[in-house]
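J.: Turn this into a structure:
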Amino acid sequence: MNGGDEVVAAPVGPPQPLEWKFSQVFGERTAGEEVQEVDIISAIEFDKTGDHLATGDRGGRVVLFERTDTKDHGSSRRDLERTDYPIGRHPEFRYKTEFQSHEPEFDYLKSLEIEEKINKIRWCQRANGALFLLSTNDKTIKFWKVQEKKIKKISCMNLDPLKAVGNGSVASSSNSVCSKSYLANGGYPDKSSNDFSFPPGGIPSLHLPMVTTHETNLMARCRRVYAHAHDYHINSISNNSDGETFISADDLRINLWNLEISSQSFNIVDVKPANMEDLTEVITSAEFHPTHCNTLAYSSSKGSIRLIDLRQSALCDSHAKLFEEQEAPGSRSFFTEIIASISDIKFGQDGRYILSRDYMTLKLWDINMDSGPVSTFQVHEYLRPKLCDLYENDSIFDKFECCLSGDGLRVATGSYSNLFRVFGCAPGTTEATTLEASKNPMRRQVQTPSRPSRSLSSSITRVVRRGAESPVVDANGNSFDFTTKLLHLAWHPTEHSIACAAANSLYMYYA
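T.: Purely as a prediction, here's the structure:
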């Protein structure tokens, strides 16, 4: 530098909070419409490019959506890889296709009904223009290939289209038949029988039937079925970065599969005790590291996360790292272990951080620091006084999912009353946004009075209603409905866009 000038870097503060806006909704309910159980969405997943979105429902169906705005605007793939959101444009998706992935089954050996509900969907690597994905219910995983198929028809036959031949299969197999229903040398079919009347000189040439290509149709084909490997309900599937293998996890075991082999899997984690009475925790979620094919993590009902290395041994009974938060002394109660159970874990795209969701909080863990989470976000702390009621109506066992933004600076998860929350996790940020799954996502904030009135009538009412179920109100005075819950959501891999499910409706937002 000339003259000894010194360059001072400008201080970089935390990113500005995002302003979320409604983008699209699919399957929105009308007022008073009764939602069928089979139509409730149970899984959501973006593919790695963010150009496709898949949802699964309790009826065993998988619905695919395709992004359209990138085609309309001619955006290049380089634009899509940017994590800063292009101004003046938001992602638009359209319905692509749907197919029935799973059917209800009955296990005759165990006298057990197996629901068709889709528990998880995971996209696999694309190949030759076709889409590949895995879907699973409680017991069976299926590998699907979705591609455009051109419909081909036979045309220009030598036969009269109005005349059936044999059993009529030839005539009915052609919708567009050449107008020349006579033979090349002028001979005609014999109208009195199914045989041709051949001229004395024979037939010098025939019209060969031609195959013509008509419109294209999207076809979903089940390539493989991975079954009979789990005694308990499958809660997770996760693809490996090697593109060849994936894992499936149930309450007590994690199995490793090769995508090409459906007849066998390898049990890599087994936490089943010799005596089931000694069982103290179960596996709740499992996921492969996004870039290291030998590393995966799984969470437990005791609130711990274990990182395992497949290079250590064939059966990974011992973990490489254990992540858990120590209990505060004197804070233990009947509900402590229930609300500590982790319902979902997700790796960040760089693989350094793991996001976990338990009933009350989101926690962000650095895989290089196992002493405790680097950040903890309170999702609905105002429900703590109502844990007894939540236990009575089984809401305390709801399993909320979580997700991270592509740049790793924000996290999101759902709550009750179809709310979801977005938190900033960059150092120094205080971003915490509550949105509602509706066309007006910014939930109306109601100011609570600083000092509630203590009139005699209100005291009497309080005594009379003691023991009755009173509404739960958050810090902004919003009451909560436990019958509506936002369990499933996904963050676009490269842009600030979130897709979330409220019952049978798929809502999409952008910032």
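J.: rest of the way, CA atoms for contacts and neighbours
T.: OK.
J.: Give the closest residue to residue 55 in space, chain neighbours not counted.
T.: Once flanking residues are discounted, residue 55 sits nearest to residue 44: 4.5 Å by Cα to Cα, 6 or more residues apart in numbering.
J.: count of neighbours near the one you found?
T.: Using other Cα atoms under 10 Å, residue 44 is surrounded by 25 other residues.
J.: which element follows the strand or helix carrying it toward the C-terminus?
T.: Here residue 44, judged by DSSP states H and E, is contained in strand 41-46. Using DSSP H and E, the next helix or strand after strand 41-46 towards the C-terminus is strand 52-57.
J.: buried residues in that following strand?
T.: Residues of strand 52-57 classed as buried: 52, 53, 54, 55, 56, 57 (neighbour count, 16 or more other Cα atoms under 10 Å).
J.: which stretches of the stretch 351-500 of the chain form helices?
T.: Ranges of helices within the stretch 351-500 of the chain are 387-392, 456-464, based on DSSP state H, counting those that start in this stretch.
J.: can I get the ones you listed in JSON lines with mean neighbour count?
T.: Output for the helices of the stretch 351-500 of the chain, formatted as JSON lines (neighbours: other Cα atoms under 10 Å):
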{"stretch": "helix 387-392", "mean neighbour count": "14"}
{"stretch": "helix 456-464", "mean neighbour count": "11"}
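J.: Could you point out which of the ones you listed sits nearest residue 415?
T.: helix 387-392 (13.2 Å; Cα to Cα).
J.: Just give me how far the biggest strand by length in the chain sits from the chain centre.
T.: When the chain is parsed with DSSP state E, its longest strand is strand 210-226. How far strand 210-226 lies from its chain's middle: 25 Å, per Cα atoms, centre = their mean, to the nearest Å.
J.: Another sequence for comparison is provided below:
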Amino acid sequence: MPRRGEYNVYSTFQSHEPEFDYLKSLEIEEKINKIRWLPRQNAAYSLLSTNDKTVKLWKITERDKRPDGFNLKDDEGRIKNPNDITALRVPFFKPTELIVEASPRRVYANAHTYHINSISLNSDHETFLSGDDLRINLWHLEITDRSFNIVDIKPANMEELTEVITAAEFHPSMCNVFVYSSSKGTIRLCDMRQRALCDQHAKMFEEPEDPSNRSFFSEIISSISDVKFSHSGRYLISRDYLSVKVWDLQMDSRPIETYQVHEYLRSKLCSLYENDCIFDKFECAWNGTDTQIMTGSYNNFFRMFDRNTKRDLTLEASRENTKPKCILKPRRVCTGGKRKKDEISVDSLDFNKKILHTAWHPTENIIAVAATNNLYIFQDKDKV
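T.: Prediction:
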């Protein structure tokens, strides 16, 4: 069956409610920081979702039939008088409109002092990690009242704090290996077989800084906002403010590939610092074959990099591009001099429009990008 070029909302449910931490006089928003799907075990779907403090496991089920023809109840659901029942009926299932129900199965709470920024399911499908600014905890899916602290970078004196954890992820096939990135631009690979508390990393991936590029903003723009293992488990991608880097797990001294996402913003760092955009956290994603990388930018642009051909592409997610079978046109940003017809000037970019979240289908050439409150899904033109 050919895939349609249109998608409808499948289901909507409230995952977290706003809370108030009276101990710290802190309001906990209901916003969702991360969602991770679990492999499907039966007819139901399962997912993990987290706000700043609490992780929840949800079960999502479909119902398109309802039982009918009861003996002890009437059509309105009221209990019948047994004396009025003169014959027995065989109940049967009657088709109804599809109903999707989400029910909370587990709540993993009270394990994080700081804001949760990551959840990642282990390849054993039994455990998962949750990471905040200073700690990473390991949970068993069946156990909600305790977790194991596997990383703790909190110093004895908080005035000595020099970095925070920004993202964490399990290896796709080795259940003992995970990585976490930091605001200092480093990625640490840890092996849980070596020690229970992974305060010592097995490897650290860090690119030496070029002294000629050193500036007031160097530390801010080197902070890693996202890190992802390739599907093969051989490589990592990391996203900092201006670039995406590909790392080989066998070589920790420097990345094997670096792709500039929006290098033209280097001259705008001062104004981006003033409007807080420099602290935006962009995600990155692999395609199903680990040959292409995608990440977001400003003006609702998103960038795609082909690792084989080294070609890169800038596309725009906008309402004008939402018509079925509409083919996206490549966009170009002009940094100075005379602007060509299809180019957009770097000075006219809209920094309020940004694509922070991106996802690539694991097997098909379908992508999803989130721009403020809009989700755009694009697919290969051959699939439409």
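J.: Got a TM-score for the pair?
T.: Taking TM-score structural alignment, normalised by the length of structure 2 as the basis, the two superposed chains have a TM-score of 0.89; 367 aligned residues with a Cα RMSD of 2.5 Å.
J.: picking up where we left off before, in structure 2, what sits opposite the residue nearest to residue 55 of structure 1 in the alignment?
T.: Alignment note (TM-score structural alignment): residue 44 of structure 1 has no counterpart in structure 2.
J.: shouldn't residue 44 of structure 1 be in contact with residue 121?
T.: Yes: Residue 44 of structure 1 lies in contact with residue 121 (Cα atoms under 8 Å); the separation is 6.9 Å.
J.: Would you mind listing the residues touching both of these two?
T.: 54, 55, 56 (Cα atoms under 8 Å, 6 or more residues apart in numbering).
J.: check contacts around the alignment partner in structure 2 of residue 383 of structure 1.
T.: Taking TM-score structural alignment, residue 383 of structure 1 has residue 265 as its aligned residue in structure 2. Contact analysis of residue 265 of structure 2 by Cα under 8 Å, 6+ apart lists 242, 346.
J.: Recalculate using a threshold of 10 Å.
T.: 241, 242, 271, 272, 335, 346, 347 (Cα atoms under 10 Å, 6 or more residues apart in numbering).
J.: Repeat that for residue 416 of structure 1.
T.: 380, 395, 400, 436, 479-487.
J.: any idea how far the aligned partner of residue 124 of structure 1 in structure 2 lies from residue 51 of structure 2?
T.: Matched to structure 2 by TM-score structural alignment, residue 124 of structure 1 sits across from residue 38. Distance check for residue 38 of structure 2 against residue 51 of structure 2: by Cα to Cα, to the nearest Å, it reads 18 Å.
J.: I figured residue 417 of structure 1 hits residue 482, correct?
T.: Yes: Residue 417 of structure 1 is within contact range of residue 482, at 6.4 Å (criterion: Cα atoms under 10 Å).
J.: sorry, back to before: what comes up buried for the longest strand of structure 1?
T.: By neighbour count on 16+ other Cα under 10 Å, the buried set for strand 210-226 of structure 1 is 220, 224, 225, 226.
J.: To which residue of structure 2 is the second one aligned?
T.: Structural correspondence for residue 224 of structure 1 with respect to structure 2 (TM-score structural alignment): residue 106.
J.: How about residue 506 of structure 1?
T.: Using TM-score structural alignment, residue 506 of structure 1 lines up with residue 375 in structure 2.
J.: shouldn't that match be in contact with residue 8?
T.: No: at 11.2 Å, residue 375 of structure 2 does not count as touching residue 8 under the criterion of Cα under 10 Å.
J.: Which one of those two is surrounded by more residues?
T.: residue 375 (13 against 5).
J.: For that one, give me its contacts.
T.: Residue 375 of structure 2 touches 317, 355, 357, 358, 368, 369, counting by Cα under 10 Å, 6+ apart.
J.: Could you tell me which residues within stretch 176-186 of structure 2 count as buried?
T.: 177, 178, 179, 180, 181, 182, 183, 184, 185, 186.
J.: which residues in structure 1 does it align to?
T.: Matched against structure 1 by TM-score structural alignment, stretch 176-186 of structure 2 falls on residues 294-304.
J.: Quick one: end-to-end distance for that stretch.
T.: 20 Å.
J.: can you check stretch 443-459 of structure 1 too?
T.: 31 Å.
J.: Residues touching stretch 301-313 of structure 2, excluding its own?
T.: Counting by Cα under 10 Å, 6+ apart, stretch 301-313 of structure 2 makes contact with 244, 246, 257, 259-262, 284-287, 290-297, 314-318, 329-332, 349, 353-358, 369, 371, all of which sit outside it.
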